[in-house]
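Student: Here is a sequence together with a model predicted from it:
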Amino acid sequence: MPEPEVREHVLDGARGALAVHEWPHAHPRRVVLVSHGYGEHAGRYAGLAAVLHRHGAAVYAPDHLGHGRSAGERVLIEDFEDVVGDLRTAALFATAAHPGRPVVLVGHSMGGLIAARYAQRYGDDLAALVLSGPVIGGWALPGRLLALDEIPDTPISPGALSRDPAVAAAYAADPLVWHGGMKRPTVEAFARTLDTVARGGDVGALPVLWLHGEADPLVPLPGSRVGVTALSGGRLTERVYPGARHEVFHEENRDEVFADLTGFLDGVCQA
């Protein structure tokens, strides 16, 4: 089956140009927004977008501030509320093209933190929230890094992402991926936003799907569980994959993950 067409739009973001990827669908059943993780970009979600597109979705995914083809110093985020605002800009752009279609938000890792905050602010406009390996709850890394006089220039290990060696190789060779260490203002913003989300209340009746690799070394499952449980208003569906690492959409068992995702969407939004 041929891959769906992808388009790129440039919108006005909070701090400059916001690049938004679109996998267009002429007559979508739903609109899906994808919020990518730290140091990467929306183009890495082409496989997920293709699955969602075949399942009847128009898919939109911004490159976050300081990531991909969007404006900003690389991986510098001083206030995640700016990024939530950019995601809102992308959402309004998508819904203007497809009025009346239910909107689903999918957030991975850092993108899960952004998605959680978005759902707290704009959850009434969502039909469902999907969190994949989300940075939420008891994530210890910011505290450890901020306790150091100097944050080490240590990149993410490609092998932490997936058991599939092709995923690691593609990540390591991707020029739009950040291959350096974290920047202190970004780590400080992570810490503040984790606290903001923890204090921001649950998302009420919004259906939530939580996907997590049991062997995720970057965002350990127990800490995420604390945050996801608090965020969910009770309509939580959980899928934990034995042996899987951080990027379940790129894991060896990705077909199982995609089936769980599309089955969930069919159950919660019938349009």
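Tutor: Thanks, I have the structure now.
Student: contacts, neighbours, all on C-alpha from now
Tutor: Fine.
Student: Correct me if wrong: Gln120 contacts Val203.
Tutor: Yes - between Gln120 and Val203 there is a contact under CA atoms under 8 Å: 5.9 Å.
Student: Quick one: the strands in the stretch 101-250 of the chain, in order.
Tutor: 103-108, 128-132, 208-213, 236-241 (DSSP state E, counting those that start in this stretch).
Student: Looking at Gln120 and Val203, which one has more neighbours?
Tutor: Neighbours were counted for Gln120 and for Val203 using other CA atoms under 10 Å; Val203 has more, 23 against 17.
Student: how much space is there between the more buried one and Glu251?
Tutor: In this view, Val203 and Glu251 are 28 Å apart by CA to CA, to the nearest Å.
Student: now Phe190
Tutor: To Glu251, Phe190 is 26 Å away according to CA to CA.
Student: more neighbours, the two?
Tutor: With neighbours defined as other CA under 10 Å, Phe190 and Glu251 compare such that Phe190 has more, 25 against 22.
Student: Comparison target below:
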Amino acid sequence: MNSATSFSLTDAQALMAQLPALGFEPSQDMVWAKTVPAQQYLDYYRINFAAVDSALVHGFGAISAAGFTIATHYWLPPKPRGTLVVVHGYYDHLGIFDHVIAFGLQQGLAVLAFDLPGHGLSSGERAAIDSFDQYADVLEQLLQQAQRLLPSPYYAVGQSTGGAVLLNHLWRYPPRFARTALCAPLILPRGWWSGRVLYWLLHPWVKQLPRGHSRSSRDEQFIRFIDEHDCLQSKKLSVRWVGAMKNWHRQFLQFSAREDELLLVQGTADMTVAWRYNTRLILRKLPRAQLVYVPAAGHQLVNEIPAARAQVFDAIQRHFFNV
């Protein structure tokens, strides 16, 4: 992350107000990405890959999906072998997923990334949602629009809540992805069994709770950036979102088992999700899924220290391409 460059909440709000409609028409979509406000944002989050590679088409704008205005990007190399779809986690936004975007481009894939409702530059109450179904509905409607331009096969990487979005989509929509990798996917958070009592006491009266300092990665520079320099990180926990997460757990328990061959990557020092419970439950619903542990890695697997991050992306590459 590049904290030396300025990008404030005021800049973000101005950018949101100016986002043009994304049509998946490169000649139109590239125009906005080259404007000064867009370049400031792209440089700050180190996702200005088209500035380094002149052959890369970068579209940046917004689509309408499931009642939200969704900030969306695509990166299209000259001869892509498919498309990687990136789904970020709770509190986060696509800007901190530079490593995942770079991985996709290095693999010769086009990349499609977006901010979930209530996150980043997308519309919606900050870090809040009524149902995880809405996240998956946004994903499906985005895919329907993107397929006009971005080539198949489609691959997906979901981090935490992004993994939950991909699981929700898997059961509720026709198959879209040739291969899917779930990084520390969320079913329940760490400490839920004791924290649910607090939720029942608070949810009729309290809308938000303060977010504590992150302990999601051993990369101290990354943690310092999201805690101190990332204006797009939500600083509050939405109690409404907690209710949606609780209902997501109940919904997942009711799903029938499937034979899909997904990849599940999990750090053994994850302090964010109830990973032992989550992995057991997911493997019960997806018995052919492959589970890969990354020893001592935290929750933000795609933003871990380089050695752990390399293990994550090696596992994803093997799963995607059988190498």
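Tutor: Yep, that arrived. None of these values were measured; they are calculated from a predicted model.
Student: before we move on, back to that, for the strands of the stretch 101-250 of structure 1, which one sits closest to Ala166 of structure 1?
Tutor: strand 208-213 (17.9 Å; CA to CA).
Student: what range in structure 2 matches the closest one?
Tutor: Counting by TM-score structural alignment, strand 208-213 of structure 1 falls onto residues 262-267 of structure 2.
Student: in the matching stretch, what's buried?
Tutor: 262-267 (16 or more other CA atoms under 10 Å).
Student: can those residues go into TSV with extra columns for distance to His88 of structure 2?
Tutor: Shown next, in TSV, are the buried residues of stretch 262-267 of structure 2 (distance: CA to CA, whole Å):
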residue	distance to His88 of structure 2
Leu262	17
Leu263	16
Leu264	15
Val265	15
Gln266	15
Gly267	17
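Student: what's the farthest-apart pair in those?
Tutor: Leu262 and Gly267 (16.7 Å).
Student: Map Lys235 of structure 2 across to structure 1 for me.
Tutor: Lys235 of structure 2 maps onto His179 in structure 1, by TM-score structural alignment.
Student: List the contacts of that match.
Tutor: Residues counted as contacts of His179 of structure 1 (CA atoms under 8 Å, 6 or more residues apart in numbering) are 39, 155-156, 172.
Student: What's the match for Leu281 of structure 2 in structure 1?
Tutor: When structure 1 is aligned by TM-score structural alignment, Leu281 of structure 2 is paired with Gly227.
Student: again but with Thr83 of structure 2, I slipped
Tutor: By TM-score structural alignment, Thr83 of structure 2 lines up with Val31.
Student: same check, this time on His213 of structure 2
Tutor: Match for His213 of structure 2 (TM-score structural alignment): Ser157.
Student: and what of Glu304 of structure 2?
Tutor: Using TM-score structural alignment, Glu304 of structure 2 lines up with Glu251 in structure 1.
Student: got the contact list for the closest residue to its match other than its chain neighbours?
Tutor: Sequence neighbours aside, Ser162 is the residue nearest to Glu251 of structure 1 in space, at 5.1 Å (criterion: CA to CA, 6 or more residues apart in numbering). Listed by CA under 8 Å, 6+ apart, the contact partners of Ser162 of structure 1 are 168, 244-248, 250-252.
Student: Could you do Phe177 of structure 2 as well?
Tutor: By CA under 8 Å, 6+ apart, the contact list for Phe177 of structure 2 reads 153-156.
Student: any chance of the residues you listed in a markdown table, with neighbour count and distance to Ala62 of structure 2 too?
Tutor: Output for the contacts of Phe177 of structure 2, formatted as a markdown table (neighbours: other CA atoms under 10 Å; distance: CA to CA, whole Å):
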| residue | neighbour count | distance to Ala62 of structure 2 |
| --- | --- | --- |
| Pro153 | 14 | 23 |
| Tyr154 | 22 | 21 |
| Tyr155 | 22 | 21 |
| Ala156 | 24 | 20 |
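Student: Of those, which is the nearest to Ala12 of structure 2?
Tutor: Out of these, the member with the shortest distance to Ala12 of structure 2 (by CA to CA) is Ala156, at 26.8 Å.
Student: just checking, that closest one touches Cys183?
Tutor: No - counting by CA under 8 Å, Ala156 of structure 2 does not reach Cys183; the two are 10.7 Å apart.
Student: And the match of His213 of structure 2, how far from Gly47 of structure 1?
Tutor: 21 Å.
Student: between these two, which one's more packed in?
Tutor: The neighbour comparison of Ser157 of structure 1 against Gly47 (other CA under 10 Å) goes to Gly47, with 16 against 13.
Student: Show me what that one lines up with in structure 2.
Tutor: Using TM-score structural alignment, Gly47 of structure 1 sits opposite His99 in structure 2.
Student: Tally up the residues packed near the closest residue to its match other than its chain neighbours, please.
Tutor: Distance criterion CA to CA, 6+ apart; nearest residue to His99 of structure 2, sequence neighbours excluded, is Val302 at 6.7 Å. Other residues within reach of Val302 of structure 2, judged by other CA under 10 Å, total 25.
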